[in-house]
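J.: predicted model follows, preceded by the sequence.
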Amino acid sequence: MLKATLEQWRMFKAVADAGGFNQAAEQVHKSQSSVHHAVQKLENALGVPLFESEGRRIKLTGPGELMLRRANFLLNEAQKTEAVAHSMQSGAETVLRVAVDIIFPSEVLYAVLDKVSEDFPLLRIEVEEAVLSGANSLLKAGNVDLAISALPISEGGQQEDAGNGFSEDLCQIGFIAAAHPEHPLHQLGRPLHTDDLKAHRQIVVRDSSTERKTDYGWLGAEQRWTVSHIRTSIDIICKGLGFAWLPLAMIEPYINAGQLKPLPMESGGCRNAMLYLNFEDGDCLGPAARTFIGELRYRTMALPTAESIDSSLTKT
């Protein structure tokens, strides 16, 4: 038999978050006495004090801090359980929200979305483009249901919730160092070392997460321009204003048109980045989300491998 109720745990968390009983009462729209009574009953049930006075304020005791961590997990799981029940009751979801890293091949994404819309004609689909940890930030905030991310859910600010989420390797994306054919790096007439790059402007793409933890690609150049989208980076280097590491699939048309040319690196000119499929709780996903995942896995099976990317670069 449980000694405490979810409501008591909720009142305890409210007091801890608000820093006092009066403040908590305002936030949960209950009287101060009912909040105080709930916390007092919880303390009696547990047999340990959860708060102590510090002047005119209260603060958590040592046991209280431990109990708050457990309460956060407990209340979060209770909320997820209710969400699962709601999903089963309502059937197919009415909206599917997906965060997609901008390096994911757009033609694959469009084919997956088209299939989902075909199976669920009334479904609204919302796509958020993101960079690096940006997709995981959207997932963590509850703004999307699924994330195609350059980082597994245990990275990019997600380490504290690693046990509550799910990540799977989805596909590899090949990056190559490239510049305009008339760029000074192409005029050296020999294989390039990373030291050769340092004297030239690199174009990098900024992390779209609010924390902005990192940027795409090698960052050894003395001069850098930082942009928010790979399309901007491509446009800049097509004008001969710098070099960048860019997804081969995105710049192949520009290479074929003679607007871009892979840099003749002695080594390291082709790099592969893994993309991950991330979501918080599979039990909360509806049939449209599951269809999206199934189609996504199927479509990404046909994407080029690391070996074929290297081979394509060699022939260029």
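T.: Everything's here; your move.
J.: from here on, contacts and neighbour counts on C-alpha atoms
T.: Fine.
J.: tell me how far Arg57 lies from Gln23.
T.: 11 Å (C-alpha to C-alpha, to the nearest Å).
J.: so for those two, which residue has more residues nearby?
T.: More crowded of Arg57 and Gln23, by other C-alpha atoms under 10 Å: Gln23, with 15 against 10.
J.: burial of Glu118, as a residue count?
T.: So Glu118, with other C-alpha under 10 Å, has 11 neighbours.
J.: ditto for Glu54
T.: 9.
J.: show the contacting residues for Gln32.
T.: Phe21, Asn22, Ala24, Ala25 (C-alpha atoms under 8 Å, 6 or more residues apart in numbering).
J.: put this next to the first one:
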Amino acid sequence: MLDGVTLDQLRMLIAIADTGSFTAASKHVQRAQSAVSQSIATLEDQLGVTLFDRSTRKPRLTEAGEVIVAEARMVIVRAARLRATANALAGGAPGHLTIAIGIVVPVDPMVEVLDTFRDAFPGVSLRVLRVDIGGAPDLVSSGQADLGIAGAISLTGYDEDAFDRHAVGSADIAIVAAPDHPLAQLGRPLTDADVQDHRQLVPVTRGDFTNRLVHDTWEVGDLTLRCRMLRRGLGWGTAPVAEIAEDLARGTLVPLQLEARSEETLRVPLLAFTRTDRATGPAIDWLIRRLRDVFGDAGS
């Protein structure tokens, strides 16, 4: 029954439904009115239903016509996606992409990037992984992720030639504790001796680096859980400012300043990186450019 139905016919049908007349629709699709009328009559024969009630001055969609128009709109959308997918694949874009995102990467700007990626590459499916410190380069290095986005420190210990690295912006990290934590009560920059007596909550780390400043540490891989533990006073530690902005504003977490550091926050460079032995293609190249646009001011 659908043999011979064309996208052109469906576009004419939608045009009539939207404009309210065959005359207006013919101008919209830039076809003669007689051609539009004949096309719709042929479509009705092909589908075996009457689409318009022609007994009134202006054509009115029948009940069946309303259903068919709704389906036609979805077909047109799917056809557009098919065309975009084919164009992307012809240009070298992959059918799917895995991105590994470090916990230091601010979430809201990342979502903005992914939102625009959806429109630019509608046929590319994404797998997005948020991972601990060092997790992104591990996944890219092993081939489990096509693109990594993380703080520069995550790449410590990796061969300079292992990744193509692209600076995309920065993110701020703060040392914090609950307001009733003993360290928060001191009211001055903290010495090494001060922090040694208190538990530090640290991320689960991978690679040849550490951010532990004391011997008494708890490793907490989930950032949300670690922030809740910090609020509860179970220890002191670092957290991305973007994740705890509301806590800092409300005072449920307060910044700590180390005597060895002049600033309360540490600005961490953000890198996007891929394996040097793998071609990137248009989708990853586009993502890196977009990351630079969006993350350039994310840490400020």
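T.: Now that the structure is in, tell me what you want to look at. Note that the coordinates shown come from a computational prediction; the quantities given were computed from them, not determined experimentally.
J.: could the contacts of Gln32 of structure 1 go into JSON lines alongside distance to Ile251 of structure 1, secondary structure and neighbour count?
T.: Shown next, in JSON lines, are the contacts of Gln32 of structure 1 (distance: C-alpha to C-alpha, whole Å; DSSP: H, G, I helix; E, B strand; the rest coil; neighbours: other C-alpha atoms under 10 Å):
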{"residue": "Phe21", "distance to Ile251 of structure 1": "59", "secondary structure": "helix", "neighbour count": "23"}
{"residue": "Asn22", "distance to Ile251 of structure 1": "59", "secondary structure": "helix", "neighbour count": "16"}
{"residue": "Ala24", "distance to Ile251 of structure 1": "55", "secondary structure": "helix", "neighbour count": "23"}
{"residue": "Ala25", "distance to Ile251 of structure 1": "57", "secondary structure": "helix", "neighbour count": "20"}
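J.: which single one of those residues is nearest to Gln172 of structure 1?
T.: Ala24 (48.0 Å; C-alpha to C-alpha).
J.: onto which residues of structure 1 does the longest strand belonging to structure 2 map?
T.: If you go by DSSP state E, structure 2 has its longest strand at strand 163-177. Using TM-score structural alignment, strand 163-177 of structure 2 lines up with residues 165-179 of structure 1.
J.: buried ones in that stretch?
T.: Buried residues in stretch 165-179 of structure 1, defined by neighbour count with 16 or more other C-alpha atoms under 10 Å: 165-167, 169-179.
J.: tell me which two in these are the farthest apart.
T.: Gly165 and Ala179 (39.0 Å).
J.: mind listing the helices for structure 1?
T.: Applying DSSP state H to structure 1 gives helices spanning 6-18, 21-28, 32-46, 62-90, 106-119, 134-140, 194-197, 230-238, 248-256, 287-300, 306-315.
J.: most packed of these?
T.: helix 134-140 (a mean of 26; mean count of other C-alpha atoms under 10 Å).
J.: superposed on structure 2, where does that helix end up, distance-wise?
T.: Mean deviation of helix 134-140 of structure 1 relative to structure 2 after superposition (mean C-alpha distance after the TM-score superposition for structure 1): 1.0 Å.
J.: so which elements touch that helix?
T.: Applying 3 or more C-alpha pairs under 8 Å, 6 or more residues apart in numbering; DSSP states H and E, we find helix 134-140 of structure 1 packed against strand 95-101, strand 146-149.
J.: of the ones you listed, which approaches Glu252 of structure 1 most closely?
T.: The nearest among those, by C-alpha to C-alpha, is strand 95-101 at 18.9 Å.
J.: give me the mean distance between that closest one and structure 2.
T.: Relative to structure 2, strand 95-101 of structure 1 is 0.9 Å off (mean C-alpha distance after the TM-score superposition for structure 1).
J.: relative to helix 106-119, how tilted is that strand?
T.: Counting by axes from the mean of the first three to the mean of the last three C-alpha atoms, to 10 degrees, strand 95-101 of structure 1 lies at 170 degrees to helix 106-119.
J.: centre-most residue in structure 2?
T.: For structure 2, Leu114 is the residue whose C-alpha lies nearest the centre (C-alpha atoms, centre = their mean; 2.9 Å).
J.: tell me the gap between the longest strand of structure 2 and the middle of its chain.
T.: 17 Å (C-alpha atoms, centre = their mean, to the nearest Å).
J.: packing partners of that strand?
T.: helix 223-232, strand 236-240, helix 241-250, strand 254-255, strand 265-275, helix 282-295.
J.: one more time with 7 Å, if that's ok
T.: Secondary-structure packing of strand 163-177 of structure 2 (3 or more C-alpha pairs under 7 Å, 6 or more residues apart in numbering; DSSP states H and E): strand 236-240, helix 241-250, strand 254-255, strand 265-275, helix 282-295.
J.: the third one aligns to what range in structure 1?
T.: Strand 254-255 of structure 2 falls opposite residues 261-262 of structure 1 when the two are matched by TM-score structural alignment.
J.: stretch 9-28 of structure 2 too?
T.: Stretch 9-28 of structure 2 maps onto no residues of structure 1, going by TM-score structural alignment.
J.: let me know the helix or strand that Glu66 of structure 2 is in.
T.: helix 63-90 (DSSP states H and E).
J.: name the residues of that helix that are buried.
T.: For helix 63-90 of structure 2, by 16+ other C-alpha under 10 Å, it's Gly65, Ile68, Val69, Ala72, Ile76, Arg81, Ala84, Thr85, Ala88, Leu89.
J.: and Ala273 of structure 1, which of the helices of structure 1 is closest to it?
T.: Among those, helix 306-315 sits nearest to Ala273 of structure 1 (C-alpha to C-alpha), with 9.4 Å.
J.: neighbours around Gly233 of structure 2, how many?
T.: For Gly233 of structure 2, using other C-alpha under 10 Å, the count is 17.
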